[in-house]
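S.K.: Here's my sequence, what's the structure:
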Amino acid sequence: MPTPRPRVVTVLWHIPENIGGMTSAALTRSSLLAEQGFDCEFIVCAPLRDAAADLARLAAHEAFPAGSRIVHLWDIVADTPWKGATPVSFDEPLPAGATGVEEWHIGGSVRVRTRYVPESSTVLQRDHMRADGTVAVIDRHDTRSPGTPGGRRVTLCGDNGKPVKSWKSIWPLYAAALDEYLGDEPAVLFFDSKVTAQFGQRYRRSNVATVHVVHNLHLAPGKRPPLAALNPSRAPMMRELFRFDRVVCSTEQQRDDIAALVSPSPTITVIPPAIGAAAEAHAERRPGHGVVLASLGGRKRLDHLIHAVARARDIAPEAEITLDIFGSGDAEASLRECIKAAGLDEAVRLRGHLAGGKSGFAEASWTGLTSTHEGFGMAVAEAMSAGCVPFAYEVPYGPADLLECLPENLIADGDIDALAHRIASFASASEPEREAAREAVVRASMAYRPVQLSERWAHLVADLASELPLEVPKSASKPAPMPASLRLKRSDSSLDIRAEYWWPKRRALPGVCLGVTAAKPALEWRMPAEVRRLPGNRISARATLPVRGFAGGLTAHEASIVEVFGEGRAARREIVHEGVDLASCGATETGVRGVRRWVKALKRTLTAGVRRV
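M.R.: All right, here's what the predicted structure looks like:
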């Protein structure tokens, strides 16, 4: 009997006005899966969004699957006739027209009322309304002290506006809405953004498989992989990647770095994003003309590229080097000042965000990437497919993979002078040399064409469908077994962690990862432990972490020992010991080894007393 095809649902936080790389990659993936016969749809979680308006904008996007649905989670909540078995405490909804309350409308109906901290954007209460005016959800953010942020209560109301359920966070409401929307049908849920992924790793249902697609750097900006601090905004999610049924990275290097930092997992796979159809290249390009597609933010470091163009024009004035930058963002004003200060008003232009901006690659001779980090570098791949030759800083992740065909165009991170010389050298080279480079990048870009990646996405979804229904832990809140003893031995070269657990003889050995976590300096590191049986109902888990893996060594004075006990959906991450001084050498021992000896001695005494009686 063939496996039924699951619904493929991409859960997004919102759809930005100017669709960027992550949203574009999610749309392209869904389009590829739709071509393979899967039913693809989108759920948007952010409030204050109009589903019809989002659909109208997305329908014009070249990668949007024809006939796909966009559903807003708050519309699911509003349209469901919720029932509750027990009454819950009632929060007063915000009255219409009250002072300090903002209203948001769709089609003439009030759908959201919001109360903020005075003269602030901090929300104190947000009520979600149905089209008929009844209250669907009362979301309080000031339950500890009314009028002061702190404490949350999310109250779900039935279609009569009366409360039926209440929670202390928003995630259970999201889960209830998804349960209602998906029912018992098999489904594969994709979570692309870090916001929705934090919910996705907690949503576990037997008929639903979850996939997190990593689009960006998982490390703190400026830190070098693989063993560095996690990005604070992504740390909660990265620490518990094992909760997803699959994790997809864009490059093999990022997959390996994640494995080195938070333990290897067979659920992590690599599928790069697919690029769109290349624009038809112009027969003649201006040799010195460059085009860049990027958001105008600090991470992109476009000021580096502007300074590189200025130097390149001095090195090769005959090449007439120019640059058009397509994009929008907060750094626009500072970039204009940079252009003016460099005297490049006629040579470098900020063109703003254009939906068809990538067509400029067909006219340009070169492009540049000067970001602090990338998830892949999709704009570079798009440029390559149009025969536009890239120059890029060697940063994680993507440039090294994309420029294997032209390694000389990979520039040391931050070396503006080297970047300028490479641009000048290319622009002033002979046309046959430039044409050879263009042919090389076009060939390399073939690996990222949709036809090459469509089947890989289809296989991933089909594999997950074949595993449904999935086993769900009986209690997601049940803690993992705590170590009966924990021994740490620190030397100049390594940290040895050894834990013992009570474990029935007849049960199979569990999977255990052991490691350390700390805030100052920030670190997160764990690795699979060697697990073996001990006499009696005990097992031992041991892991040795080499200090040289971290540039500054293991120097945290207030670290914690962390474990991941078990495998798959039933695995749990636990802090098992706190206050460890990693900077000092020596050994530490905690646990109940001494207690066990005391208990045995007490038993012997009691047994001897019984015998005398």
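
S.K.: use CA for all of it now, contacts and neighbours both
M.R.: OK.

S.K.: Nearest the middle, which residue of this protein would you pick?
M.R.: By CA atoms, centre = their mean, the mean C-alpha position of the chain lies nearest to residue 194, the distance being 4.0 Å.

S.K.: now that residue: how far from residue 473?
M.R.: According to CA to CA, to the nearest Å, residue 194 and residue 473 sit 24 Å apart.

S.K.: still on that earlier bit, correct me if wrong: the residue nearest to the centre of the chain contacts residue 235.
M.R.: No: counting by CA atoms under 8 Å, residue 194 sits too far from residue 235 to count as a contact (9.7 Å).

S.K.: For the residue nearest to the centre of the chain, which non-adjacent residue is spatially closest?
M.R.: Leaving aside its sequence neighbours, residue 194 sits nearest to residue 234 (CA to CA, 6 or more residues apart in numbering; 6.4 Å).

S.K.: before we go on, could you also do this sequence so I can check it against the first one:
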Amino acid sequence: MLHRSRAFAAEGGAPVEILTFDNFRDYPDIRKTLTEQGKLTGGVTLRNIWEDLASLAGDAPVLPAEELTGFTPLGETGTPVTSVEGGPSGRTQRFAADGTTLLQTDYLREDGSLFLSDRNDVDTPGQHGGRSLTLCNAQGLPVEQWRSSWEMYRSWLDHLTDGHDSFFIVDNKHAATFMKTYRRPSATVFLMVHDSHLATAVDGPASPLSGSGDVVVPRFDNFDGVAILTRMQAEDIRARVGDIGNIHVIPNSRALPVQPVEGDRDPTAGVLLAQLRPLKQIDHAIRAVTDVNHRLQTTATLGIYGEGDEGARLESLIQRLGVSSLVQLKGHTHSPARVFGESSFSLLTSSSESFGLVILESMSAGCVPIAYDIHYGPSSIITHGVNGYIVEYGNEQALAECVAAFLGLPAEQKATMREAAISRAVDFSDAPVVSMWSEALTAAAASKAIPAPELQVAVTDTVWGTWSDGALELRVTARLTAESDSLDADTPRFLCRLRIRGTESFFRASGEVTGHTAEGEFSSVFRFGPDVMQALSEYVVDATLETQLLGRRVSSRLPFRAPVPSPMDVYGTVHGNLSLRPLRPAPAPSTSTANAV
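M.R.: Predicted coordinates for the structure are as follows:
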């Protein structure tokens, strides 16, 4: 996020503000540290709502008492309060009788005046329930009041933009839950997906969502645009939730200094940069490099840069394998370009990624990447055998053999691969990626500016059936009524959503329009594959038709119509052939009785 902001400012010539909503942080110290590290440069500023609130009141008129709800500053009540230090302001707090339930926090300016009173017992004094946040001027008098923190956040964003055209890129899943509610004609809001949306991709696009995916994927529709790092992930997302036209593939970028192909590079040195946590599976890399040296009799070392909870366990593994002279944990580095520039190859053994930015950093330094074939990232960047290597996921033996094979290449062939790696990294340099962002943001803003017509949708028929492979097919007919000539100006798009009842999780399929009449009646076919039906098999699921036309989207529940009963039963014979038989037992042959005389 910091790098993208710098690239926007440098390549696009537009100032970028990084907006934060949290409290209790020392932002002057954060700015100082980021500036010293070169991560906060000219054109990029860091702005926090809690720093701004104290001056936000300005010369606003004082609110009359009848418009206020629950404004009782702590300094005026005589109620016992607790003083709190830290954060951008001083604070006093009031607790319930249990001593632990926080009921009110008053925020003070440096001169001791009240600038915000946050009360949480508006409904019944002394009991948690009902909120009011009251902004005060320099005299401590109320000038604005909100009933929730999100209302306050939206007011701050309105203050910052002042009605001018603005672009927001949301990098945090928690902020996404709020920013999906910020809908303004002049504000274009993009969601940036940094991680894989799947916990594991073993079942393809229908695999279970990850923790972050469960938060953001159901909310994609609420954003003007969603940026996905790789084409493969974007295709899987569209296969899961349909394509409503707001998904854009935009990779991460890096400023790529030209690196010498060989220079002072150690020809046997490998490097791995990652957080030391289970997801990164660094133990795979340790065992593979051990195998290279012991079984394959090829000299290789591995420097592991990063910090995390797995440090002690990984160090124990290194000692147990007896490779402490070959494999070393080196802690965090602020100079990844230098580390890659001194190394011959890099390893990526993660179980999940969304892009693999570390691969790009490695390639830009001429350090040849060797990566597991995972969702998502490596195969979108690396061409196997040309500028790096892709190894079967989880196959440590194949990983070791790939490292040994690379180290055994002639020097000229290694140099060719390093040059190819650097060339590939240039595709992800700042200028072309900023251009992708410019196109996506411009298109989203232009689409947002199109007036949405009034649209009514009446579903007139629903026909359903299942296929032998377990897929579900729905045939839906709907009559559209739109204002003026909207149906002539654009072709409506139809999607069918299967939502798990009681949740926000869903699968959605785009419809194939099979016909339409001059009266505005459209027929569409939707197919949900067997993988989707298997993923939904344990839940109650509700079906909805979504109709889109010129920026307007209408949701309609699908009416149920029982299939016309068939007089025949379709069944499989003992030989596996298709046959038909009556649903009702065949009548017994008529018989007659004769009496002999």
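
S.K.: quick revisit: for the residue nearest to the centre of structure 1, what are its contacts?
M.R.: 233, 234, 237 (CA atoms under 8 Å, 6 or more residues apart in numbering).

S.K.: let's see 10 Å
M.R.: Residues near residue 194 of structure 1 by CA atoms under 10 Å, 6 or more residues apart in numbering: 12-13, 200, 212-216, 233-238.

S.K.: residue in structure 2 matching it?
M.R.: Aligned by TM-score structural alignment, residue 194 of structure 1 pairs with residue 173 of structure 2.

S.K.: roughly how far apart are its match and residue 19 of structure 2?
M.R.: Separation of residue 173 of structure 2 from residue 19 of structure 2 (CA to CA): 14 Å.

S.K.: Where do the strands of the stretch 151-300 of structure 1 begin and end?
M.R.: 153-157, 163-167, 187-191, 208-213, 246-249, 268-270, 289-293 (DSSP state E, counting those that start in this stretch).

S.K.: can you list the residues that contact the shortest one?
M.R.: It refers to strand 268-270 of structure 1. Counting by CA under 10 Å, 6+ apart, 211-214, 241-242, 244-256, 258-259, 456, 460 sit against strand 268-270 of structure 1.

S.K.: you'd agree residue 133 of structure 2 is up against residue 155?
M.R.: No: the pair residue 133 of structure 2 / residue 155 is not scored as a contact, 12.0 Å apart, by CA atoms under 10 Å.

S.K.: Just the buried residues of the helix or strand residue 112 of structure 1 falls within, please?
M.R.: Using DSSP states H and E, residue 112 of structure 1 falls within strand 109-116. For strand 109-116 of structure 1, the neighbour count (16 or more other CA atoms under 10 Å) marks 110, 111, 112, 113, 114, 115, 116 as buried.

S.K.: list the helices and strands it packs on?
M.R.: helix 73-79, strand 101-106, strand 123-129, strand 135-140 (3 or more CA pairs under 10 Å, 6 or more residues apart in numbering; DSSP states H and E).

S.K.: and that strand, how far from the chain's centre?
M.R.: The chain centre lies 30 Å from the centre of strand 109-116 of structure 1; the measure is CA atoms, centre = their mean, to the nearest Å.

S.K.: now stretch 122-140 of structure 2
M.R.: 35 Å.

S.K.: For that stretch, buried residues please.
M.R.: 122, 126-128, 130-138, 140.

S.K.: What of stretch 321-331 of structure 2?
M.R.: For stretch 321-331 of structure 2, a neighbour-count test (16+ other CA under 10 Å) marks 323, 324, 326, 327, 328, 329, 331 as buried.

S.K.: got it, and stretch 316-324 of structure 1?
M.R.: When burial is assessed from 16+ other CA under 10 Å, stretch 316-324 of structure 1 yields the following buried residues: 316, 319, 320, 321, 322, 323, 324.

S.K.: ok, now stretch 501-513 of structure 2?
M.R.: Quick answer for stretch 501-513 of structure 2 (16+ other CA under 10 Å): 505, 506, 507, 508, 509, 510, 511, 513.

S.K.: for the fifth one, what are its contacts?
M.R.: Think residue 509 of structure 2. Each residue near residue 509 of structure 2 by CA under 10 Å, 6+ apart is listed here: 238-243, 494-498, 525-529, 545.

S.K.: which element is it on?
M.R.: Using DSSP H and E, residue 509 of structure 2 sits in strand 506-510.

S.K.: Where does that strand end up in structure 1?
M.R.: Aligned using TM-score structural alignment, strand 506-510 of structure 2 spans residues 524-528 in structure 1.

S.K.: Number of residues surrounding the aligned residue in structure 2 for residue 35 of structure 1?
M.R.: Matched across to structure 2, residue 35 of structure 1 falls on residue 11, judged by TM-score structural alignment. Residues lying near residue 11 of structure 2 (other CA atoms under 10 Å) number 15.

S.K.: Also residue 423 of structure 1?
M.R.: Residues lying near residue 423 of structure 1 (other CA under 10 Å) number 29.

S.K.: picking up where we left off before, now the buried residues of stretch 321-331 of structure 2 in TSV, with secondary structure and distance to residue 476 of structure 2?
M.R.: Formatted as TSV, the buried residues of stretch 321-331 of structure 2 follow (DSSP: H, G, I helix; E, B strand; the rest coil; distance: CA to CA, whole Å):
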residue	secondary structure	distance to residue 476 of structure 2
323	coil	64
324	coil	65
326	coil	64
327	strand	61
328	strand	62
329	strand	60
331	strand	59
